[in-house]
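>>> With the sequence up front, the predicted model follows.
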Amino acid sequence: DEGARRGGGRMARPLTDAEVAEQREQLTRAYYLRARTRLARSKLAPARNDLAEALALQPPPALESLLRQLERDLELAQREQARSNRRLAKEVAKWADQAMSGLDAQALAALESGNGGAFLPGKDWDDNAEAEDSYIVSI
C-alpha cells in the first residue's frame, strides 16, 4: 500500500474489513505452508505450533479443512516416528547384547571398573597397546 510506504510503516488509512480478512487469510496460509514444510522435514513440534497459530486465526471453512487434514498428517507422522524410534531402540539393544556376550570375564571386569581395557595397570604403555589390540580383535 502506497500510504504505508509514505507513512513509515503506518497505514495512512484504516483497513477495510475485506482487507483485514484478506490479510488474515494470507497469514493463515503462510502458517499452513510453513507447517507443511516443517512436517516434510520431520520437525513435528514446530509444525504443530504453526498449525495451532493458523487455527487460532479462525480461518475460512475451505482453509480450515486443509488445516484439519494437516493435523491428521501430523498425527500419522508422530505415530510413525514413535514406531521408528522403538525399532531403532530394539536394534541398539540387540547390538549391545551381542557386543556384551562376546566379552570374557576379564574384559567385563575391566569395563565395570571403568577402565575399559584401554590401559591395564602394572604394564608399560607398549604392553598395553598389545593388550588393547587383542581386546579389540576379540570383540
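Here it is on my side, so go on.
>>> use CA for all of it now, contacts and neighbours both
OK.
>>> Does anything pack onto the host helix or strand of residue 78? Which helices or strands?
Using DSSP states H and E, residue 78 falls within helix 61-101. Judged by 3 or more CA pairs under 8 Å, 6 or more residues apart in numbering; DSSP states H and E, the packing partners of helix 61-101 are helix 17-40, helix 44-56.
>>> try it against this one:
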Amino acid sequence: MGGERREPSANGRASAAPRVAATVVLLRPAPTGFETYVIRRAATMVFGGMYAFPGGTVDPADSERLDWCGPSPAEWGRRLTLPPETAQAVVCAAAREVFEEAGVLLAGPGPDTVVGDVSGDDWERARQAL
C-alpha cells in the first residue's frame, strides 16, 4: 500500500493512506430486534467522545505464528478476499482490539469455546499491556 498515489480529498488536503485494520460489530438478539455493542472513545483520542465499534490497525505481532482454532487463515482469506497471511493478521487484530478496548475476549482453547471470565488481575494486566 505504500507509495500509492492519493488524490486530494474534498477539502483539498491529501487523503489518508489506507491501513490494514479491523472493526468488529458485536450483535445479540433482543426483544425488539438486535442490540449492538459500541464503545465511547476517550476524549484524548481522535474523534474523542464519539461512539464507535471496537477495532484498530493491524500490529506486527498480529502476524506472528500462533496456535489457531476455528476457520484456517486460508478460509478467512477466502471470506475476506485477502491473502491468508493478511487474513490471519486482520482476524488477530480484531480479537486483540476487542479485548483491549472492550474487555471481551473472542478466543478460547477450542473452536467452539471462548474464555468465560476475564475479570482477574492477570487478565487486566494483559489487556492493559496491549
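Thanks, I have the structure now. Since we're looking at a predicted model, the values are computed, not measured.
>>> Put one on top of the other, what's the TM-score?
Superposed pair, TM-score by TM-score structural alignment, normalised by the length of structure 2: 0.22. Supporting alignment: 45 aligned residues with a CA RMSD of 4.7 Å.
>>> about what we covered before: mind putting the helices and strands packed on helix 61-101 of structure 1 in TSV, mean neighbour count and distance to residue 71 of structure 1 included?
Below are these laid out as TSV (neighbours: other CA atoms under 10 Å; distance: least, CA to CA, whole Å):
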stretch	mean neighbour count	distance to residue 71 of structure 1
helix 17-40	16	10
helix 44-56	18	7
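>>> closest one to residue 62 of structure 1 among these?
helix 17-40 (10.7 Å; CA to CA).
>>> sorry, back to before: now the helix holding residue 78 of structure 1: how far from the chain's centre is it?
From the chain centre to the centre of helix 61-101 of structure 1 is a distance of 11 Å (CA atoms, centre = their mean, to the nearest Å).
>>> between that helix and helix 44-56, how many degrees?
160 degrees (axes from the mean of the first three to the mean of the last three CA atoms, to 10 degrees).
>>> would TSV of the helices and strands packed on helix 61-101 of structure 1 with distance to residue 2 of structure 1 be doable?
Below are these laid out as TSV (distance: least, CA to CA, whole Å):
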stretch	distance to residue 2 of structure 1
helix 17-40	15
helix 44-56	28
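>>> Residue 40 of structure 2 and residue 97 of structure 2: what is the separation?
14 Å (CA to CA, to the nearest Å).
>>> which of the two has more neighbours?
residue 97 (25 against 15; other CA atoms under 10 Å).
>>> pretty sure the more buried one is touching residue 55, no?
Yes: here residue 97 of structure 2 reaches residue 55: they are 5.1 Å apart, a contact under CA atoms under 8 Å.
>>> residues near residue 106 of structure 1, how many?
10.
>>> Which helix or which strand is home to it?
Element membership for residue 106 of structure 1, per DSSP H and E: helix 105-112.
>>> Can you point out the buried residues in that helix?
107-108 (16 or more other CA atoms under 10 Å).
>>> C-terminal to that helix, which secondary structure element comes first?
helix 125-138.
>>> Helix 105-112 and that next one, what's the angle between them?
Using the same axes, to 10 degrees: helix 125-138 of structure 1 against helix 105-112 is 110 degrees.
>>> for helix 125-138 of structure 1, packing partners?
Packed next to helix 125-138 of structure 1, using 3+ CA pairs under 8 Å, 6+ apart, is no helix or strand.
>>> Measure how the helix holding residue 78 of structure 1 sits relative to helix 17-40, angle-wise.
Using the same axes, to 10 degrees: helix 61-101 of structure 1 against helix 17-40 is 20 degrees.
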